[in-house]
Each structure stands twice: as structure tokens, then as C-alpha cells.
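In: Okay, structure incoming, though there's no sequence with it:
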């Protein structure tokens, strides 16, 4: 794997820290800005909606942009949005900064995913994706828990400042490590935008993206509202939120790493084994959440299963959309973030029910069940095809 690919992962680490850090900051943000925890939770959805809107739009525009210039511009815009978020006292303004930051993140990932697949041989897309996503999983291991501790000690605004500062060395790495030149020059003879869009409209590709979105919705439904479960249901102190986030991050890193080795040639076993285990895991986490040891163990397991299954599905999107080299990354990004937007919204509605803090965990199980049911009902569509079967 090439050095530029790892430099992209460093930038993804900064952005992943921001995307996931709200899981440990929601109670403090809600208290500081005089909103409910459920209302604060829509900040996660605002970020995801910005990713959905931004990914295809920016990917289409960036077809003729310099990759180095666009990546650099996106990460600097991302840093600026966090600086504004750190000083605002208005929830609507904070909501807007999350949306703007997401647009920048979407543009970055759309270009980075396209660039990553050109930095490796055609049969190693899964491993390239695993390296890129290692930035996100490392963020859940180190960046997000670190942000949670920083927020506990100095307030949630300090975490926003830290993310803004973290973008600066990543920007320097992009400037030094990513070659200059236009995207078009590195993809001679690439298909026209209309041809790429036609590739993205096939039933099988749309179905796999839907499955990826549902799995990610389940992940974000449970993960976004993990802090109240740790401090409320399990009765642990606030510092244990960081421990839970670290365990989730270590699990997600392990899941992405294992899936990255298998998803190129053997996606079927990953999904066949991981899917049912993920389905059982969320209700088990809800039932055993009042037992701290069981809670922490299951947080690790669910992190591993969620990211193994999700990254495998998105890898299949990249293979299936091979005829759309510049838009495939935006497809994968949009699919993930449709789920990230919907999941917390569904989970937030359960907080006022009898399930209380455990409602989001039950909703995660429901979303995985829907994904597995669709995979079963449309298994013939998924299995159809010749050279790039989605599930084998």
C-alpha cells in the first residue's frame, strides 16, 4: 500500500473523529444550548444529510478538479466549520456548521475513495478501502474517546477546537503526499458523467447500497445514544463513556481489518455469518445493558460486526460500480450516510417510549432485521450477474 493512501487515512481520522464524537458530547451540548438530548441528537443527522447531498454533487464537479487541490480545500473548509461551531451559542448555527462540515467531508471522501482505488491493483479494492476506513476506526479508538475526555474536562467546545487543529497536519500531509494534476489526466478515456450515472441505476447496485444504508443506520442508531446507556442504565461514571467508545473503536478496527482481507474474494461468508450475529447482538446489548461487563463486551462485539458487515457491502458497491470510476465513491459515501441520517432520527423517537435509554438499541436490532429480510427476499437479484457478483 502506498504512502499517499495512508496520508488520506490520516485526514479521514480527523473527519471520523468529528463524525463520531457527538456520541460522547450530546448531554453536555444539550445542557449548554438548552435543548433536549433527543434534539441534540439531530446534529448527527445534520452531518449525515450534508454527506448525502454533498457526495454525489461534489463528485460530479470534481471530475475535472485537481485531486490535491480539492482534497486540501475540503479539509480546510472542514476545519473552519469546526472553529465556528466551537464559538457559537446558537443551536441552529451549530446545526448549520455540522451541515457545512459534512459537505466538506463528503467532497473529501468522494475524491479520496476514487483516488484510493487508483493507488492499488484492481483486485485489491477491499484492502484499499480497509486502509482508508482505518482512519475512521482509529478515530473511534483514539479520537472520539479522547474528545469525550477532553469534553468532560474542558467542555464540548474544546473538542471542536481540537478537531479543527487536527485538520492542519492532515492538510500538510495532503499537500506533500498527494501528486498534483487533474483527475481527468489520471483517468484517460474515462466514461462520461451520463454513462457513469447509468451504471449507478442498476437494481443490484441499488439493493446492495440499501443494505449498506440499513446496516449503517443500525450502527448510528445505537452508537449515537450510547452515552446515556453507559451512565444511566449501567450506572457508570462519565469517564466510562470513553472506555465504551474505545472498545467500540477497537472492535470496529478489528472488523474492518478482517473484512478487508476477505471482502475482495469471499464477501459471502462475511455477510452470512456477520449478519445474523449482528441481529442477535443489538437486542442482547439492550437486555444486558444494566450489567457493565456484559455491556462493554457487547459494545466491542457490535463494533466489530457492524464495521465488518458495512465495509464488505460498500466494497461490493465499489466492485459493482467499476464502470463509474469517479462516481462510485460518492455512491458508497451516500449509501453510508443515508443510514447515518435515518438511524439517529429513528432512535430518537424511542427515547420517550417505555424503552427509554434502551430504545435506540432495540431500533438497531430492528434495522438489521429489515436488512436481512430484504437480503433474503431479493437473494436472486443479489446473486445475479457474471463477472462481479455482489454476494457469492
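Out: All right, it came through fine. Source: prediction; values computed, not measured.
In: Please make it C-alpha for all contacts and neighbour counts, starting now.
Out: Will do.
In: can you list the residues that contact stretch 148-165?
Out: Identification of contacts with stretch 148-165 by CA atoms under 8 Å, 6 or more residues apart in numbering yields 14-15, 17-18, 21, 24-25, 28-29, 78-80, 82-83, 85-87, 147, 238-239, 241-242.
In: typed the wrong thing, it's stretch 78-89
Out: Defining contact as CA under 8 Å, 6+ apart, one finds that stretch 78-89 is touched by 33, 93-94, 97-98, 100-102, 104-105, 157-158, 160-161, 163-165, 167-168.
In: hold the first one in mind and look at this next one:
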């Protein structure tokens, strides 16, 4: 059940990342900005994922992983709630940035936790199951989210994503055991994280 909770978190994050592409015309009209400016709701998210993941991962490297996962999903919920109620474009962009801060670190920590929930020989399958949430978001969630936006408005889509995040938050808090998120003694900060770049494979 813990793996399903992680997969649900991945589903919500994948949904919020990609569904905005089909809603840009609506968002731009509603917030009175050009389509090009609205495009920053995609680019700003992506840039935050790329840059923010390094800092967030380094800042949380030595902390117990389950509370970090819960905090990351709470950040995701807050960001999407901000998008759903955004009265203007700057608030909408801020919501996208806040939601994006959890993205890279969630999948990194979630993968480690998923591996510990199963016997070693099933670790790869567990990680694949967690990432299946992201796949389902792309294949089914994004078209459905766009359909919701077309029928009830783009804010309805973000309300649905917020609700999905809230369910994922509760599921992770209840179903992911604390022992799966304990940090080994080798965890380190930013310097330890950056040492990975010495590897030619990385």
C-alpha cells in the first residue's frame, strides 16, 4: 500500500507538470496575459525543477525521509491551491514555482523509500511501480485534466490536482512506514551531493 501512496504522489506531480500545456489559451485569457507570457507557467516550472531540486535535495539530505516526503507533498498541495485561486498572473506563476520545488526531490527520495518497502530482489520493480504514477498521469491524467478544464474551466483542473495531492499526502502519511524513511549514516549535504558529478556515468 505504501507503493500505491507513492505512485499517487507521482501521478499528481506528473499531472500538474504537463496538464498546463492544454490549458494555456484559457489561462492567458482569464489572467489577461499573452499566450507567450502564459508559456512561462511551463518554462518557470521546468526551470524550478532543474535548479530547485539541487537545493531542496541538499537541504533535506540528512533528514528522515518520510517527514520530508510528507512536507514535499504538502508543498505541492499549497502550490496548486495557489494556482486554483490565483487572482492574477504573478500569483499563478508563484504557485507553479512552489509546486515545482517538490518535483525532483520527491522522485529521488521516493525511489529510495520504495526500494526499502520490498525485499532487495524486488527493488527495481518497486521503483518502477512508483514511477508508474507519472506514466499514468501522462497517458490518462493529462487528457482528462484538459477535458475538465474545457468543460468547467482551468481552475477546476487545479482544484482536482489539489484534491489529488491532498489524498496522496494523507496516504503517504498513513501508509508509508517510518522505518522505510530512515537515513543511513552516509547521507550528506550539498558537497556530498555534488560529488556524484565526478562519475562519468552521471
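Out: Perfect, thanks for sending it. No experiment lies behind these values; they were computed from the predicted model shown.
In: What does the superposition give as a TM-score?
Out: The TM-score (TM-score structural alignment, normalised by the length of structure 2) is 0.87; 201 aligned residues with a CA RMSD of 2.3 Å.
In: Narrow the contacts of stretch 148-165 of structure 1 to those that are buried.
Out: Those of the contacts of stretch 148-165 of structure 1 that meet the buried threshold are 14-15, 17-18, 21, 24-25, 28-29, 78-80, 82-83, 85-86, 147, 238-239, 241-242, by 16 or more other CA atoms under 10 Å.
In: Okay, and which of these map to helices?
Out: Within these, residues falling in helices by DSSP state H are 14-15, 17-18, 21, 28-29, 78-80, 82-83, 85-86, 147, 239, 241-242.
In: Which residue in structure 2 aligns with residue 77 of structure 1?
Out: Counting by TM-score structural alignment, residue 77 of structure 1 corresponds to residue 75 in structure 2.
In: The residue most central in space within structure 1: what's it in contact with?
Out: Closest residue to the average C-alpha location of structure 1: residue 336 at 6.2 Å, with CA atoms, centre = their mean. By CA under 8 Å, 6+ apart, the contact set of residue 336 of structure 1 is 209, 212-213, 216.
In: Neighbours of residue 57 of structure 1, how many?
Out: Per other CA atoms under 10 Å, the neighbour tally for residue 57 of structure 1 reads 17.
In: just residue 141 of structure 1 next, same as before
Out: Residues near residue 141 of structure 1, counting by other CA under 10 Å, number 24.
In: Tell me how far the aligned partner of it in structure 2 lies from residue 132 of structure 2.
Out: Aligned against structure 2 by TM-score structural alignment, residue 141 of structure 1 finds its counterpart in residue 139. Between residue 139 of structure 2 and residue 132 of structure 2 the computed distance is 10 Å (CA to CA, to the nearest Å).
In: tell me which residues of stretch 134-149 of structure 2 are tucked away?
Out: So for stretch 134-149 of structure 2, counting by 16+ other CA under 10 Å, buried means 134-138, 141-149.
In: which one of these sits closest to residue 196 of structure 2?
Out: Here the nearest of the buried residues of stretch 134-149 of structure 2 to residue 196 of structure 2, counting by CA to CA, is residue 134; it sits at 25.0 Å.
In: Let me know whether the closest one touches residue 18 as I believe.
Out: No - using CA atoms under 8 Å, residue 134 of structure 2 is not in contact with residue 18, being 10.3 Å away.
In: burial of residue 273 of structure 1, as a residue count?
Out: Residue 273 of structure 1 is flanked by 12 other residues according to other CA under 10 Å.
In: Tell me if it really is in a helix.
Out: Yes - read with DSSP: H, G, I helix; E, B strand; the rest coil, residue 273 of structure 1 is one of the residues of a helix.
In: Now do the same for it: its match in structure 2.
Out: Aligned counterpart of residue 273 of structure 1 in structure 2: none (TM-score structural alignment).
In: quick one: residue 273 of structure 1 from residue 240 of structure 1, how far?
Out: Distance of residue 273 of structure 1 to residue 240 of structure 1, given as CA to CA: 30 Å.
In: go on, residue 17 of structure 1?
Out: In terms of CA to CA, residue 17 of structure 1 sits 18 Å off from residue 240 of structure 1.
In: which residues does residue 131 of structure 2 contact?
Out: Taking CA under 8 Å, 6+ apart, one finds 7, 10 in contact with residue 131 of structure 2.
In: The host helix or strand of it vs structure 1, mean deviation?
Out: According to DSSP states H and E, residue 131 of structure 2 maps onto helix 123-136. For helix 123-136 of structure 2, the mean deviation from structure 1 after alignment is 2.2 Å (mean CA distance after the TM-score superposition for structure 1).
In: How many neighbouring residues does the equivalent of residue 45 of structure 1 over in structure 2 have?
Out: Residue 45 of structure 1 maps onto residue 43 in structure 2, with residues paired by TM-score structural alignment. Counted with other CA under 10 Å, the neighbours of residue 43 of structure 2 add up to 14.
In: and if you look at the one 3 residues further on?
Out: Residue 46 of structure 2 has 18 neighbouring residues, counting by other CA under 10 Å.
In: quick revisit: quick one: name whatever helix or strand follows whichever strand or helix holds the residue nearest to the centre of structure 1.
Out: Secondary structure assignment for residue 336 of structure 1, by DSSP H and E: helix 328-350. Counting by DSSP H and E, the next helix or strand C-terminal to helix 328-350 of structure 1 is helix 359-377.
In: That next one maps to which residues in structure 2?
Out: Under TM-score structural alignment, helix 359-377 of structure 1 has no counterpart anywhere in structure 2.
In: elements contacting that helix?
Out: Under the contact criterion of 3 or more CA pairs under 8 Å, 6 or more residues apart in numbering; DSSP states H and E, helix 359-377 of structure 1 touches helix 203-224, helix 267-287, helix 328-350.
In: Now do the buried residues in the helix or strand that the shortest one is followed by.
Out: Toward the C-terminal end, the helix or strand that comes next after helix 267-287 of structure 1 (DSSP H and E) is helix 292-320. Applying a neighbour-count criterion of 16+ other CA under 10 Å, one finds 292, 295-296, 298-320 buried in helix 292-320 of structure 1.
In: In structure 2, point out the residues matching helix 292-320 of structure 1.
Out: On structure 2, no counterpart of helix 292-320 of structure 1 exists by TM-score structural alignment.
In: ok, now stretch 157-174 of structure 1?
Out: The aligned range for stretch 157-174 of structure 1 is 155-172, by TM-score structural alignment.
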